[in-house]
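>>> Pasting a predicted model and its sequence here:
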Amino acid sequence: MSFLDKAVIISPNDNVAVALQNIQKGELLKMNNSSIKMVEDVPVKHKISLHFFCKGDIIYMYGVPVGEVIVPIPPGGRLTTVNVKHLAAEYKIGNPEYDVIPPDVGHLENKYFHGYYRGDGQVGTRNFWLFIPMVFCQNRNLQVLKEAFDTELGYKKENPIKQQIKELIGDSNGSSSIPKYRKIFENIDGIKFLSHEGGCGGTREDAQMLVNLLAGYINNPNVAGATVLSLGCQHAQVSMLQEVLKDKYICKKPVLYFEQQQYASEKEMLRDIVNDTFKKLKEANKIKRNPAPLSKLSIGLECGGSDGFSGITANPLIGNVSDKIGALGGKGILSEFPELCGVEQDIINRCETRETAEKFINLMEAYNTRAKEVGSGFDMNPSPGNIKDGLITDAIKSAGAATKGGRAAVTDVLDYTEYAVKPGLNLLCTPGNDVESTTGLCGSGANLILFSTGLGTPTGNPICPVLKISSNSALPKKITDIIDFDAGRIISEGASLEDLSEELLELIVEVASGTKKTCADILGQDDFIPWKRGVSL
């Protein structure tokens, strides 16, 4: 990157710059031995034209095409949705030589976190017990069980809103109604409940996809075992889940199944669920943390609420960490296929095999086609918040989002709910929707997620710690309870990417070892939304 006095040019091939602060009309933007006079105000994070652009000219950022000019733009002008439209670079399948320059990780080879070893060799960063409904009909039973288990086993959190309401109705001396119990099972990090609205009434494809996702959650290394609730007549049958667990995974975990239509009453089923689950919780509590190398980390790579700095600070930082984890033998899982639109050729070039590249393109094209069939498309991916903060085309957003994948070779491409097994960088087909994507990452085996944000989002996950990384230094000061790490210091303090990478790795070890909670964990942000294909971007 080339830093100017008030802006930055990301790649030598770029013909626009990114404003690092608000720049006023009439100011001079210094560029090496020359300068550009600003012809209009350009807000921080927005893009500045470095040349005169005619209609039809191509805008380059990150060294790739990201837009086409539709209204002439003078030097020192601001790029907007009025004068630029989305344009993605063309691509073709090939298998050119791609030189991977591995990062220096010698100092990390003997570094470890403390995790939970599973029978199949995976290592969890948490030790959770899962309650899973096969169908939405069981959500009420799930809520009854959640209230009982969380309260009586010491996992329920204080609700500050209750105290506030007491004060508003005049009971200022009233204390919280939630009893404070000690935690009964010291080695179980929590009991988690995956309520959802699926399992029946949709397509058979939806049912099978849900079953595959739930199986991935059971197999996730952060899970010790699961209790499965079924009605009995729904599309997503228990037998389907058992088949996936048997055929796809070496699942040695205890999984308990309960079908309501086999019981005379709901009360009888709940009684059996509690008795049988409690016995298995005693066994799960015997599992303790032990040292594990960083190669046992499977890191989900996610962004949400992105801004004009995301592709300059937080995303490249995540990519740097992913490269290091991959070089050690761990896994990085890059999701959000709509946000790889425009960088397909770079991804193709980085795929280790032609088959991997073809699978990537086939998934991308099939997804985009289905989205267009319902009146959308990848070009509609940027949200109003993205556009307001300078991400005016999907290709601009994608070029910055893709940097979360670092520069390592792509070892595997996964369709939604496929499980990551190969070390190195894996691509996972998910939507850009934050929660649907993080839900998918955990279903594919992530035991920790690095999540960049520029605008702020509380997104978390029931079983996987989500570590929120801010792209700018203003955000953690503005919203104090959702950000875990400030990558904006690359701009605000001139901090080096390498130094912040090492600092972030230290935090990752603390979170993975359970000695530090993420902000999402503290807030109890257990977000779980299965994806219905082709509809969501």
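Sure thing, it's come through.

>>> going forward, measure contacts and count neighbours with C-alpha atoms only.
OK.

>>> Against Ser295, how distant is the closest residue to Pro102 other than its chain neighbours?
The shortest distance from Pro102 to any non-neighbouring residue, by Cα to Cα, 6 or more residues apart in numbering, is to Ala327 (6.5 Å). Per Cα to Cα, to the nearest Å, Ala327 is found 9 Å from Ser295.

>>> Helix, strand, or coil at Gln143?
helix (DSSP: H, G, I helix; E, B strand; the rest coil).

>>> Report how many residues lie close to it.
Using other Cα atoms under 10 Å, Gln143 has 13 neighbouring residues.

>>> Next one for the comparison:
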Amino acid sequence: MQHKVLKVNPSDNVIVALRNLEAGENIEFEGENYVLPRSIAAKHKFVTEDLDKGDHVTMYGVLVGKATQPIKRGEQITTFNLKHESEEYSVNKRVPQTNWIVPDVSKWKNRTFMGYHRSDGQVGTANYWLVLPLVFCENRNILKLKEAFDKALGYAFPDVYLRQVEDLVQLHQKGGVNSIDTYNQAEQGDSIGRRMFPNLDGIKFLTHESGCGENNQDSELLAALFAAYANNANVAGITVLSLGCQKTQFTDLMDEIKKRNPDFDKPVLLFEQQAYGTEFDMMSAAIKETFKGLIEANKLTRQPAPLSELQIGLKCGGSDGFSGISANPVLGHLSDLVVALGGKTYLAEFPELCGVEQELINRCVTTEKAEKFEYLMRDYAAKAEAVGAGFDMNPSAGNIKDGLITDAIKSAGAAKKGGTAPIVDVLNYTELAKEAGLHLVCTPGNDVLATTGKAASGATIILFTTGLGTPTGNPVCPVVKVSTNTQLAKKMPDIIDFDCGEIITGEKTIEQTAEDLLEYCISLASGKILTKAQELGQDDFMPWKRGVNL
């Protein structure tokens, strides 16, 4: 039987509605009775005591807000009576975590997944060829290559929307206005043709609006980002288009690659338009040499790899009031399992760690790592405040509507994705992970900027929780959409891969669900299944220009 309400932490002074509660309803919880003066929608919270203006609200055991006016016992917290507030943090207050309880992973100790083994020792969950432009001037040529390769090699998706427009054109030409009103859209079918290269999961074509006419830092970061993607274990080789005169040069890219991985030996093919002269000559050369590269990439086959080779990114987006109760804790327990197995996990989105900084500082394995985290957090926050975009502005309209009233509430729930394991390293944007364990990665909370950054640090699978729904994917890293509630999973089945709603209904525990999700990840890493984002061709990519993004 589903419970009506939940208190996340014993020290909290708010209670979460697990279903819609009616005005005047008497809520019995932990020996107390709460008569609700007004209706409260599921995912929202009411206070357990009378609060005066300035009093603190605590959730997840941490400070998440301050009352802006008196709030009576049983009343809902809203943007009208509560504002963001969080605890101060400092390395000087650090109390090192020394008692991590390692989960039992004996059932997975001898398990393997079928991955792609690279010569530098990395193991990918997929095998992609990457085609990218060093400057936005080459975006058109990238898209022309995409059209040609995808259709010829069987990687293209049927254009179901083109079919619909063509059908409507025919109906209109026949004068069938009434037929248009009753027209049923065409169903999406299978990919256009049989894939020529069965061991190549795809050719991924990136576009962007950077590479020239910008500050040096952004141009350097673009080269660093592409270098990190070239190094990702899911990438077999890359084709690079260059105009020639842009700020981000090919030598910058190669310098960044070697800086990250001195043993890098994947093929990197350069085609510079100003050197070739005509577009046709450059494109013809790029097609010929890339095709030869695809033949070699297709020779690599999946082989068994221990689960210690898993690299899993932890992300949330389109969050709701259940995110920190169901799906995010599931990712947290899964992260602990993967860490216990010797794998790597990545927790990013620094604007959504606001309010839990001290806990994370305490979990860093060394003072040096804690100092790096504090520096990156304070530097990011200061830059945001300098342009009037503090972290408190992070929650979106959808977040607020579904119960995430302050950034601290959102952040405390978001941080649950990181589980309880020690933090072995703190990575700046485009830095690569070098050791097993849980990593903090400096990225914005923005869905695509964050997923782009996780793949750059080395993630080969990204688990992405959502309570409202988002189609976000990534070109080189499969993105698994994990719903916080079953209603969403049923409403948007074309984008949701895994449902955590049974935690809310009380049918499953967080631990059971995390174990099921780990089994899903093993199948995905072995190429037995595809994510919905992969099936839709959702290849979102966005370089972070180091202005302020939340």
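Good, I have the coordinates. Only a predicted model underlies this, so the values are computations on that prediction, with no experimental measurement involved.

>>> on that earlier part again, show me what the residue nearest to Pro102 of the first structure aligns to in the second structure.
Using TM-score structural alignment as the criterion, Ala327 of the first structure maps onto Ala340 of the second structure.

>>> What of Val228 of the first structure?
Checking with TM-score structural alignment, Val228 of the first structure has Val240 as its match.

>>> any idea how far Leu145 of the second structure is from its match?
12 Å.

>>> same deal with Leu6 of the second structure?
Leu6 of the second structure is 53 Å from Leu145 of the second structure, by Cα to Cα.

>>> Kindly report the same for Lys401 of the second structure.
Relative to Leu145 of the second structure, and taking Cα to Cα, Lys401 of the second structure is found at 43 Å.

>>> Equivalent analysis for Asn216 of the second structure, please.
Distance from Asn216 of the second structure to Leu145 of the second structure, by Cα to Cα: 29 Å.

>>> can you check Ile400 of the second structure too?
Plainly put, Ile400 of the second structure is 42 Å away from Leu145 of the second structure if you go by Cα to Cα.

>>> and if you look at Gln122 of the second structure?
Counting by Cα to Cα, the gap from Gln122 of the second structure to Leu145 of the second structure is 29 Å.

>>> now the helices for the stretch 201-350 of the second structure?
Along the stretch 201-350 of the second structure, counting by DSSP state H, counting those that start in this stretch, helices occupy 216-231, 250-260, 273-276, 279-297, 327-340.

>>> among those helices, which is nearest Phe80 of the second structure?
helix 327-340 (26.9 Å; Cα to Cα).

>>> which strands and helices sit next to the closest one?
Under the contact criterion of 3 or more Cα pairs under 8 Å, 6 or more residues apart in numbering; DSSP states H and E, helix 327-340 of the second structure touches strand 311-316, strand 344-347, strand 437-441, strand 461-466, helix 510-525.

>>> quick one, which of the ones you listed is packed in tightest?
The highest mean neighbour count among these, using mean count of other Cα atoms under 10 Å, belongs to strand 311-316: a mean of 30.

>>> give me the stretch of the first structure that it matches.
Alignment of strand 311-316 of the second structure against the first structure: residues 298-303, by TM-score structural alignment.

>>> same question, stretch 455-471 of the second structure
Using TM-score structural alignment, stretch 455-471 of the second structure pairs with 442-458 in the first structure.

>>> Kindly report the same for stretch 362-371 of the second structure.
Mapped onto the first structure using TM-score structural alignment, stretch 362-371 of the second structure spans residues 349-358.

>>> What residues of that stretch count as buried?
For stretch 349-358 of the first structure, a neighbour-count test (16 or more other Cα atoms under 10 Å) marks 349-353, 356-358 as buried.

>>> what do you get for stretch 108-121 of the second structure?
112-118.

>>> So which residue is dead centre in the first structure?
Among the residues of the first structure, the one closest to the centroid is Glu302, at 3.1 Å (Cα atoms, centre = their mean).

>>> Which position in the first structure pairs with Ile522 of the second structure?
Alignment note (TM-score structural alignment): Ile522 of the second structure maps to Val509 of the first structure.

>>> which of the residues in stretch 63-72 of the second structure are buried?
Buried, per 16+ other Cα under 10 Å, within stretch 63-72 of the second structure: 63-68, 71-72.

>>> Out of the residues you listed, which sit inside strands?
63-67 (DSSP state E).

>>> would CSV of those residues with distance to Lys288 of the second structure be doable?
Output for these, formatted as CSV (distance: Cα to Cα, whole Å):
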residue, distance to Lys288 of the second structure
Leu63, 60
Val64, 58
Gly65, 60
Lys66, 63
Ala67, 65
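
>>> hang on, the earlier thing: of Asn216 and Leu145 of the second structure, who's got more company?
Counted by other Cα under 10 Å, Asn216 of the second structure and Leu145 do not tie: Leu145 has more neighbours, with 17 against 13.
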